[in-house]
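Undergrad: how does the following fold in three dimensions:
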Amino acid sequence: MQQTHSCLAVAMMVVALSGAVSAAEPVAESPDRQPVNLAGRGWQLVGYQSANGLVEIAANAGVTPFRFEDGQVSGRAGCNQFSGSYTLDGDRLVIGASMASTMMACPEPLMQQEQAVIAALTAAKTVRQSGERLELLDDTGVTLLVWRALPASPLVDNVWMLEAYRHDRQGLVAPMENTQISLDFHDQGTLNGSDGCNRYVSGYVLESGRLRIGPLATTRMACRGPDAVAEQATAYANALSLVSGYRIEGPRLTLIDAKGEVVARFQARSD
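TA: Alright, predicted model coming up:
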């Protein structure tokens, strides 16, 4: 009987020691888990959660690339430019509920899209990155937002000055005398310039040689000179909305439509 008790005690000690060793061993992370790196690049929003499931964002839906820099997230989700604070701890992401935003009025579908995206941002609890894909999830693991990382753009590092653009009624025409129209692309998927009357900003998506430019948001200054200056600005904005691709040949940038026809032609500014 004493021998039986001794064997039982030894066995219990072995089990206890085995449990102690197991508890002390670190748990290996999943090899599929990628460290989250939000800063230093632009993220193009491609999908958001709605009552009907994950919705794919259409081209020219008023969305500019999102940026996560120095604790601030910014972008445009359909209509207005916004910015807010965020904190990232591992894969835990908290975006502040109070956001600064412009107050533009837009078509109802874009306003609804924007409201859904902002709601998803503030409801996010974790972030998951897999290659060039970034997802924000709620506390139950449901994907709320999906982004795609933007590649470095060959369009940057130049200010492009307009030489000619497509006018609805006149074909390809030169800008009016004494007006300068410019286009400046940035790495984070945003662009800005002058339309000869007002400053403008927008976003662009560059993928596999294809280029899309979003709607222009402009200042509201009254144009100096004849009414034709304002008409030119409108025609230039319409031309940019047709862009589907581009060519760079030396110092010249040519924007083309889906048929390969010229929409606008620019020359790099020599500083």
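Undergrad: C-alpha from now on. contacts and neighbour counts both.
TA: Fine.
Undergrad: distance from the chain centre to stretch 129-146, please.
TA: In terms of C-alpha atoms, centre = their mean, to the nearest Å, the centre of stretch 129-146 is found 15 Å from the chain centre.
Undergrad: one more sequence to fold, the one below, so I can look at both together:
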Amino acid sequence: MVLSRSAAVLAAVSTVLVGATACVTPSTGPGVPPLTGSVWELQQIQMNDDTLLTANPPQNYTAEFAKDGQVFVRADCNRAIGQFTEFPDGRIAITLGPTTLAACPEGSISSQFLQAMNDANIYFFQNNDLFIDLKLGSGTMQFSGTPIPALVGTLWKLQQIQFNDDTLLVPDQSDHYTAEFLEDGTLLVRADCNRGRGQFTAGDDRSLEVSPIATTLAACPEGSIGNEFVQALGNAGTYFFQDGNLFIELAFDSGTMQFFAGPTQL
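TA: Take a look at the predicted model:
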């Protein structure tokens, strides 16, 4: 059962009175996990009319709070970027901006999650989970945190490229299709039997721009997707993380590249 902020505080006080350690922590202070630095995966939304909305799977419903006051939200098949403000008394205000309007599959709680984020009122932690109470005491969201991977300094190996015309490209060997983003803005690429180099710019709003990539011109074996890989990287539009993987959405909603992290090459 999810505790509201008031109920959680009362429970903590009762526990302290009998000499045990309370499991509820305030929203700020020593030993309290920060909002930033984690991808918060929704576990459930417990409404006060006893309606229970379960995130299935949790990694499809996430909130990421950035240090500059932006919040990045994935609500199943939709995405939104907004602003958030923390207050010293534990209150939080979230205002989401424009949201994509894809029709999610049956059973999705996309719209309820987006509404709940806009209704955020108070946040606190319990056993390292994040809880956000909604306005007017209408319910509580529960999240579990996972660390945010680093775009820069990681060797990203291609898993697939899914184009919006239903074309799916899967590499025979992920080790042969890699992208490494360096701190100086250089992008190093392996595209099957060719190597390439370009420049990239990553914005605070998760925008990603890649300059034309210059590559060697070896003739790769039949079945290679080296050319398509390089072209897709050059069409990068935005990026996000899910379950430790990197996703790059292509310009004009033309498709999505999916990568997993591998050891950096020497």
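Undergrad: quickly find the element holding the equivalent of residue 101 of structure 1 over in structure 2.
TA: Under the alignment by TM-score structural alignment, residue 101 of structure 1 pairs with residue 98 in structure 2. For residue 98 of structure 2, the element it lies in under DSSP states H and E is strand 92-99.
Undergrad: and that strand, which residues are buried?
TA: 92-94, 96 (16 or more other C-alpha atoms under 10 Å).
Undergrad: what's downstream of it, the next helix or strand?
TA: Moving toward the C-terminus from strand 92-99 of structure 2, the first helix or strand encountered (DSSP H and E) is helix 110-118.
Undergrad: corresponding residues in structure 1 for that following helix?
TA: Helix 110-118 of structure 2 lines up with residues 114-122 of structure 1 when matched by TM-score structural alignment.
Undergrad: where's the counterpart of residue 196 of structure 1 in structure 2, which helix or strand?
TA: With TM-score structural alignment as the criterion, residue 196 of structure 1 lines up with residue 233 in structure 2. Element membership for residue 233 of structure 2, per DSSP H and E: helix 226-234.
Undergrad: cool, and residue 166 of structure 1?
TA: Secondary structure assigned from DSSP H and E places residue 166 of structure 1 in strand 159-167.
Undergrad: residue 16 of structure 2: what secondary structure?
TA: Assigned by DSSP: H, G, I helix; E, B strand; the rest coil, the conformation of residue 16 of structure 2 is helix.
Undergrad: now the helices for the stretch 1-150 of structure 1?
TA: For the stretch 1-150 of structure 1, applying DSSP state H, counting those that start in this stretch gives helices covering 2-24, 108-123.
Undergrad: follow-up on the earlier one: give the contact list for the nearest residue to the match of residue 196 of structure 1 once chain neighbours are set aside.
TA: With sequence-adjacent residues excluded and distances taken as C-alpha to C-alpha, 6 or more residues apart in numbering, residue 233 of structure 2 is closest to residue 210, at 6.8 Å. Shown in contact with residue 210 of structure 2 (C-alpha atoms under 8 Å, 6 or more residues apart in numbering): 198-201, 233-236.
Undergrad: rerun that using 6 Å as the cut-off
TA: 199-200, 234 (C-alpha atoms under 6 Å, 6 or more residues apart in numbering).
Undergrad: what distance do you get for the residue nearest to residue 170 of structure 2 when sequence neighbours are not counted to residue 99 of structure 2?
TA: Leaving aside its sequence neighbours, residue 170 of structure 2 sits nearest to residue 160 (C-alpha to C-alpha, 6+ apart; 4.6 Å). Separation of residue 160 of structure 2 from residue 99 of structure 2 (C-alpha to C-alpha, to the nearest Å) stands at 25 Å.
Undergrad: repeat for residue 79 of structure 2
TA: In this view, residue 79 of structure 2 and residue 99 of structure 2 are 6 Å apart by C-alpha to C-alpha.
Undergrad: cool, and residue 181 of structure 2?
TA: Separation of residue 181 of structure 2 from residue 99 of structure 2 (C-alpha to C-alpha): 28 Å.
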